[in-house]
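K.L.:
A predicted structure for the sequence below; I have some questions about it.
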Amino acid sequence: MEGFFHALIFLIILLYVISTAQYATLGIEPAASDRAALLSFKSLADDDPFGALLSWNNGSLHYCRWRGVSCGRRHPDRVTALDLKSLRLTGLVSPAVANLTFLRRIDLSDNMLGGRIPEEFGSLRRLRYLNLSVNSLRGTIPSSLGNCSNLQLLNLRDNKLDGEIPPTLTNLSSLNSLSLRGNNLHGEIPHFAELPFLSYLDCASNYLSGTIPISLGRLSSLEYLVLGINNLTGEIPSSLYNLSSLTALELANNQLEGTLPSDIGNALPNLQFLYMYNNKLGGRIPASLSNASELRHLEMPFNAFHGTIPPSLGALQSLLRLQLEGNRLEARKPSDWSFITALTNCTGLRVLDLGYNLLQGMMPKSLVNLSTSLLALSFYSNQISGIIPAEIDKFINLTYLDMSFNDLRGTIPIEISHLWQLNYLDLSYNKLSGEIPPTLGNLTRMDKLFLGSNEFEGAIPPTLSNLLMLELLDLSNNRLSGSIPKEVLTLSSLTIYLDLSHNLLNGSLPLEVGNLINTWGLNLSNNRLSGEIPDTIGKCAILDILHLENNLFQGSIPPSISNLRGLQELDLSKNFYSGQIPAFLDELPDLKYLNLSFNDFEGRVPMKGVFKNASEVSLIGNPKLCGGIPELHLPKCTSDAFIAKHHSDYKLKVILIPIGGAILCLIIIMGLLGIHHLIKNSRRKPQSRFSLRNRHVKVSYDELFRATDGFSSDNLIGTGSFGSVYKAAMNYENADIVAVKVLNLQQHGAFRSFMSECEALRSIRHRNLVKILTLCSSLDHRGNDFMALVFEYMPNGSLEEWLHPNACQNRPFRSLSLIQRLNIAVDVASALEYLHHGGSVPIVHCDLKPSNILLNKEMTAHVGDFGLAKFLRQPPDESSERSSTSTVGIKGSIGYVPPEYGMGCKPSRLGDVYSYGILLLEMFTGMRPVDDMFKDGLSLRGYVRAAAASPEHLMDIIDRNLHSADNDIAYQEECVRDCMVLAFDCGLSCSNESPYERSDMTKVLKELSAARERLLS
């Protein structure tokens, strides 16, 4: 034994002599070599803001005492660690670092180093720890790193690396932790099965594609597997569930599909963290997860899991977070809610998020028995009904509560003000009523409060001014009345948004609005506020958005608005502002949307700034304005005309005086001939007061007669109150077939209908309005007056024929699918929105019904028949529209006419909205509003409203023909239900008996478009 130790000592001495001899041969001492390598590193560091490397300039200080440098004990002159993390160093990583051959640890993380990872690092055979994360390194991962056989940790996350992961990394047999998170890596993940000591793998935040290698299932010692934020596809390999040593599995933010194995809890008994969010996983949530008894975080939101939530999850007594939002999980009957009762066993539960699912009905009373440790509770976007329980005040630690987009009713319980730690409360989009409790002012930690889109009434509580940390307040779309409390406007903490729009607020805007000095957005639109805008508004220097439209404000725009240099949106439309448009508005540098329409502004329109782009400014409904860019189509200002006139006066006098007498004689002669001609033809030709612009060349009676084969019944495609429509084979504006509407002039009102349709159609253009091609005003072969309009032909007929089988005469009945009905609903809403708000003078259609909606070859809907249309010549004021009366007879068709027309009210945009609401209900139920079943007080609206009160019965009233048109409707059941609920809600909202409670077409168009996008996605 003694001889063995002597031999060992001799071997060590021999190796030392050899290594010393090698350095002597090269003329380099080991100490000098390490010092030179460190100085090379410093030379490539461009910036050292914290002066971390200043000690490296001290020639008298040994390099082992430089900051970030550590040397060994056995070899006191050899550098073993380089630790310079979080020093904001810039520049490149020197390849000379590889000359530090005794290095075991390199940590350069959290700097701003760029360039490539040196290939030379592969020669550091002693290296165990390499952390280059959170830098700006580029290029590929050097394959030479596979030679660092003693490496135990490799962290390259959050750089700008690209390319594929080198297969040589599988040579790192000692590696127990690997992180490649946050780069631009792509390609497939290589097999890491040959890394027997690997216990942590992180490839998150890359662009890795392909599937998860089956070979990962052979890493029997793996404890942490993190592959999130990539582009991984396919199913999770079953072998992965053989890694019983796993404590954390993170596969979030990929495109993984398939289901979780039913025995996942048995296969991974040590699992503590399971992150699967933002994938495409489906199926049911396995009940066996309860066997992973140490599970603390179960987060699987935004997948496609369906079915009920297993009550067995209540056995996870260590559970801290349960997040299952954004799936298709359901609760249809009380027993489906039993999981809530089971979760009361999870005494440490802190986060419960089940939002955006299909939970419906009333929540069990056991909800209030959940852990008092609960910090966040969310059930948003479900179909939950009932009231908010008063016992909710048991959650004394709650900081986040979101119950928005449900069907909650009743009042806000006073007890909610006992949740003194609450900082986020969202109860918007429910049917809560009563007054807003003044005790909400006790929640002094609140920073975001959403109570919009409910049925609250009464005054805004001044006590809300106690919420000194409040950043956002939304009370919009309620029935709040009274004045805006001055106290609320003193909240300088409101840095995000204050929205009080769509209420019944009155009085003036308090001077205290100037206290909102940090507010980004202010919306007070659609109220009854009056007076002038106070000058103090100019103190709100951070404002980006200011909406005051549809109020009773008057006076001029205050000059202090010029102080709002960051303003991007300004809407003052539908008020009573007057005077000239201030010049300072064209100097606001960021203004991208300006709406001054329907006021009483006058004078010249500026031509700079926002006024240079007609798409960014709206000035309609101000008849006294002039000038501006040509695209605004405003008349020239009087001063311009005056100057032009005086420039040409002299020339005109010289020309007109010599020939004045001749022109006068000619006029007299032509006048006599004209009178003779009018007397001769006055009995034969009706007065023609219409024009469809010069570009429409009138067509003759003979042309129409030939094109329709003598107005044959074979070409008849429809009849109406004032005439018939024929299919005509004639070429006009590149169309081989057109539709000809022939007026029945014997019918009382036919000529007036003809004039109304001409007046309406001559000035409007929209993709969802029937396009008029030309007209004919002549005599037929018998010498009778003949009038006709020529339209583009719609080969798919009217919506009436697609909704009701008995309306089909010349073709077999074909039903519309759900997406087709949604498309048509959006098309018609778009047309009405254009008629009501898109032109200089709003137009009311007055006869919206399925037979007046035509479908082209692509099934795009076009609104037609403007025979009853009416122009709102005065600047529209919705309050006057609701209350104005007329002695004119009722306009419209039975079943679609709003009730106020029967009481003598004038036609209004809100009347069209009512007709559209009935049309919407008809489209999705397949039932006419004049169906035989609707009698004795029952109406189509009442029928739908009764079904909507119980969402589980709503699907029962859908048109049976819709199911036959959608073969995959069962597969889409959840999404279909969501769309149906929204469509019926829109229909009911539009068809309210009270005009004041109806939605406008702009809002309806947005909601239906959003429903369609969700269905398509």
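P.N.:
On my side now, so go ahead. Computed from a predicted model, the values in this text were never measured in an experiment.
K.L.:
CA only for contacts and neighbour counts going forward, please
P.N.:
Fine.
K.L.:
mind checking the SS state of residue 306?
P.N.:
strand (DSSP: H, G, I helix; E, B strand; the rest coil).
K.L.:
so who does it touch?
P.N.:
Going by Cα atoms under 8 Å, 6 or more residues apart in numbering, residue 306 touches 282-285, 327-330.
K.L.:
take a look at this one as well, against the first:
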Amino acid sequence: MNFRIEFFFSTLVMFLLTTTISASTGRNETDHWALLQLKSMITLDPYESLSSWNASFHFCDWSGVICGKRHRRVIALNMFSQGLQGSISPYVGNLSFLRGLFLWNNSFHGTLPHELGRLSRLRYLQLGSNKFNGVIPTNLSGCSNIEIIGLYENNLVGSIPKEIGFLSKLTFILLQYNNLTGGIPAFLGNLTSMKVFNAFYNPLGGSIPDTFGNWKNLTEFSLGYSNLNGTIPHSIYNLSLLITFSLAENQLVGSLPSTLCEMLPHLEYLQLRNNQLTGSLPPSISNCSKLGLLEVNNNNFIGKLRIDFSQLNDIQSITLGDNVYGFGEADDMKFIDTMKNCSRLERLDLRNCKFQGLLPASIGNLSDQLRLLVILRNNLYGNLPSSIGNLVGLEVLVLSNNHFTGKIPYTISKLKNLQIAYLDRNQFSGPIPDAIGNLSLLTKLWLHSNRLDGHIPSSLGNCNNLLELKLDDNKLSSQIPKQLLQLSSLTITLDLSKNNLFGSIPIEVGDLKMLTSLDLSDNNLSGSIPSSLGGCISLSFLSLKGNLFNGMVPPSLSSMRGVSTLDLSHNNLSGRIPQFLQRLILLEYVNLSFNDFEGEVPMTGVFANASAFSVFGNSRLCGGLVELGLLKCKETRKDKKRFPLFAIVILIAFIVFMVLCFVYVWCMKRKGQPSQSSTDEQFMKISYTQLFKATNGFSEENLIGKGGFSSVYKGILKHDDGYVAVKVMHLQNRGAHKSFITECEAWQSIRHRNLLKIMTSCSSVDFQGNDFKALVYEFMPNGSLHDWLHSPASKSRLTLLQRIHILLDVAFALDYLHNHCISSIVHCDLKPSNILLDDDMVAHVGDFGLTRFLGTHANENSTTVIRGTIGYAPPEYGLGSEMTTSGDVYSFGILVLEVMTGKMPTDNIFGEDLNLHKFAYTTLPDSITNIIDDDILPFLQEDAISKQGKLENANNIEHCVASIIKIGVSCSADSPPQRMNIKNVVHGLQHILETLQNI
């Protein structure tokens, strides 16, 4: 709808430009002064739209200024979509010849000046898509010639002035997306020339005035989300030219006239969803041959659906759900037969309509353009017609909560575009078709709560985009195929519970590193719990209850630091309760009941709250909280003898360690060399010779990166080990030695899954006797984020979800450094080349050579040179300000914008007046598709928007992308207090990720 409006005004402006020629001579000081005052209140002009507004040009030749032929006065200001910020000067009221004021799609703020009411010649007032607040001036009634008022998408409050009812020439009122209240003035009904009235998404309240029936020329009537009550006045149905009729999301009551489409024959857009309308849905809708959208879901319509869709050839979206049309008659779904001519149909939503009977085979005659088919929560039974395979355009298929029986038809494998398939809560039986693995675009597959049997198809391993798989509550009886567990795309849920699965858990389960929820409960799985399960480091929910597992709980499960619910009950597990469970700080509930655990029950962590854990049914446990009622643990004589000996061993070891340290320091001082920090002592020692051999003599073919302080080489320390990354310091460069020490100090105290893992360090001399220092890191096979964003060989391979996961990984790392270390740590050089990606595209932040420890004296004598990299370092560092966590947030904001736009902050298009922050800021909230990296969401490009613009998913995805841009813009604000807290960044990105995964 906004596109249509903007296109209209663009056309109008072009008309003005071609029919009014600006004067080349002459001057009017009143207009000239007014224009200068307007310019003076514009605080940001990113495209230099007003650069010509100076003494070198006559004001009639200024950009965006249109003057009349004869009187040489300003008749139009045409400055829409220029990214301008500021407020409107009250001197605009001095442009007394002004006919058109076109400022839409900028960032103007403040109140609307009352001086607008002095513009008696004004015909077009277009101020939409800005940030104006305050009320609509009542004295707009002084603009007696005005035809169009466009104030949509602002922050206006108060009521719609009844004085507007005096503007007899007014044809367009566009007020959508504001905060207007106070009802709708009935006096507006006097505007008999009205063609478009749109106040969508305002909490207006009240009822629809009956006087609106006077608008005989009306083509668009949009009052959705306006908190309206009462009935729809019958006079509205006399507006025979009406094309758009939208009253969604109100509290309207009453029924629709049976002759609706005889009265409104030109309807293209009928949107009445989410009201309290009653009666039957008029059969006369069959005669709305131009209808493109029919949206009447969530009302109280009742009665047999008698619409014949055969004449609705242009219909694109039909949403009838949450009404009552079914009465258990054999032909409840007969209307499907009439849809074969709806060749443009993209969306059919029939959820919760009480339909009964069979789904007719004619479902396969629907349009091959159909992308969404929803028939959940009805009472359909019988087989799912094999003709469903004809709907080759389907992306979303939802048949949940019906009574379908028989096998899932093999033809479902023809739906190559299918992304979401919900067939759960039916009575499907037989095997899951092996061919389901052909649906390579599937992201969510729900088959739970059916009667499916046989094996789990190993072909599911071909569904490389699968995020969520629910097969629980069936009769499946097989081993878990390892191919399924090798799907690294699984990040939300894998639920195989309540089946008859047997055998052990394949060790490949450890490949599910990003999975959030794993439920294998209530099967016949046996053997020990595999140690590889500890590789599922992202799990928050894990249930293995009700199986035949034995042995001890593997200590590798301690790696699952994010787990909040752990259920191992009703198995044959033995040994002591793992101590690491006490240290899992996010663990909220653990169930170990009905196993064979022994020994003392812990009393810290989750075990400090009796309601947070269960150990019932383990007869050999003792101690723990008093509420458990267990016997006190007995101290054995053997334990009494062992303890003193153990203590003596520790004491001796400590004394030996201290003596060795003393001797080592003394020897180093004798050699005149500084002693190594304790950082070096915690890692295995490695020599220069070993590193020389590992990197083939630090050869060029092993060089994978180079910077001012260091070069990084790929190498192999041992033949049976994988690659490592060797960072060799350029000690001849000033600051390199300090960078090495700083990085060692950082790695001494930090550990996090999203930080690069250090393996060891080397401080030695090379074969020529020169000092040599190096750090050895875990090798990251997928290189740096910079390479993925800007290397021609890798470009276009990062998906939107991958980019969000990477940004979230980096945010997790910063949150850890800033808020969870003993002393807060500032990285000081966050940029894409310092973000490395492992096999699973998990991001790891590296290069801590410029790090600063807050609250310590570690960096008091550090250099005063500006830290960080140009483009990523915050502006306050250039003014000598201290390094703070807020500086890292700025760098992260620039990183977000670079990831989403594909542009580096040092790109050639940026200069003194335009940087990456401003470049992104000026696109918010509605123009992000103009700057977004084309490789993220191809379907958000203009040609695809025209095809999918009415699909809710496309809008939701675009909203998510806009939200990410907003985070980047907020983090990269020039003023540190205005930047987001990294904790809020984490929450925001998690919410966006969850939203996208649920689309």
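P.N.:
Great, that's in hand. Note that this is a predicted model, so its numbers are computed, not measured.
K.L.:
superposing both, give me the TM-score.
P.N.:
Here the superposed chains carry a TM-score of 0.56, computed using TM-score structural alignment, normalised by the length of structure 2; 613 aligned residues with a Cα RMSD of 3.5 Å.
K.L.:
hang on, the earlier thing: farthest pair within the contacts of residue 306 of structure 1?
P.N.:
Farthest apart among these by Cα to Cα are 282 and 330. That separation is 13.6 Å.
K.L.:
out of the contacts of residue 306 of structure 1, list just those in helices.
P.N.:
Judged by DSSP state H, helices contain none of these.
K.L.:
in structure 2, which of the residues you listed still touch?
P.N.:
For the contacts of residue 306 of structure 1, the aligned pairs still in contact in structure 2 (both residues aligned by TM-score structural alignment, their matches' Cα atoms under 8 Å) are 282-285, 327-329.
K.L.:
specify which member of those is nearest to residue 485 of structure 1.
P.N.:
Proximity of these to residue 485 of structure 1 (Cα to Cα) peaks at residue 327, which lies at 41.6 Å.
K.L.:
TSV for the kept ones among the contacts of residue 306 of structure 1, including neighbour count and distance to residue 438 of structure 1?
P.N.:
Output for these, formatted as TSV (neighbours: other Cα atoms under 10 Å; distance: Cα to Cα, whole Å):
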residue	neighbour count	distance to residue 438 of structure 1
282	18	45
283	15	46
284	19	44
285	21	43
327	22	36
328	23	37
329	24	36
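K.L.:
from the residues you listed, which land in strands?
P.N.:
Among those, the ones falling in strands (DSSP state E) are 282-283, 328-329.
K.L.:
ok, so of those, who is nearest residue 307 of structure 1?
P.N.:
Relative to residue 307 of structure 1, and with distances defined as Cα to Cα, the nearest of these is residue 329, at 5.2 Å.
K.L.:
in space, what's closest to the closest one - neighbours in sequence excluded?
P.N.:
residue 306 (4.5 Å; Cα to Cα, 6 or more residues apart in numbering).
K.L.:
now for that neighbour: what does it line up with in structure 2?
P.N.:
Taking TM-score structural alignment, the alignment pairs residue 306 of structure 1 with residue 302 from structure 2.
K.L.:
residue 618 of structure 2 is in contact with residue 594, isn't it?
P.N.:
Yes. The pair residue 618 of structure 2 / residue 594 is scored as a contact, 5.6 Å apart, by Cα atoms under 8 Å.
K.L.:
and residue 452 of structure 1, what's its match in structure 2?
P.N.:
Residue 452 of structure 1 maps onto residue 448 in structure 2, by TM-score structural alignment.
K.L.:
next, count neighbours for its match.
P.N.:
25 (other Cα atoms under 10 Å).
K.L.:
tell me the contacts of it?
P.N.:
423-425, 470-474 are the contacts of residue 448 of structure 2 under Cα under 8 Å, 6+ apart.
K.L.:
how about these in CSV, adding distance to residue 356 of structure 2, secondary structure and neighbour count?
P.N.:
Shown next, in CSV, are these (distance: Cα to Cα, whole Å; DSSP: H, G, I helix; E, B strand; the rest coil; neighbours: other Cα atoms under 10 Å):
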residue, distance to residue 356 of structure 2, secondary structure, neighbour count
423, 17, coil, 23
424, 18, coil, 24
425, 16, coil, 21
470, 26, strand, 19
471, 26, coil, 23
472, 26, coil, 24
473, 25, coil, 21
474, 24, coil, 22
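K.L.:
distance to residue 443 of structure 2 for the residues you listed - can I get that in TSV?
P.N.:
As requested, the contacts of residue 448 of structure 2 are exported to TSV (distance: Cα to Cα, whole Å):
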residue	distance to residue 443 of structure 2
423	14
424	15
425	19
470	12
471	14
472	17
473	20
474	21
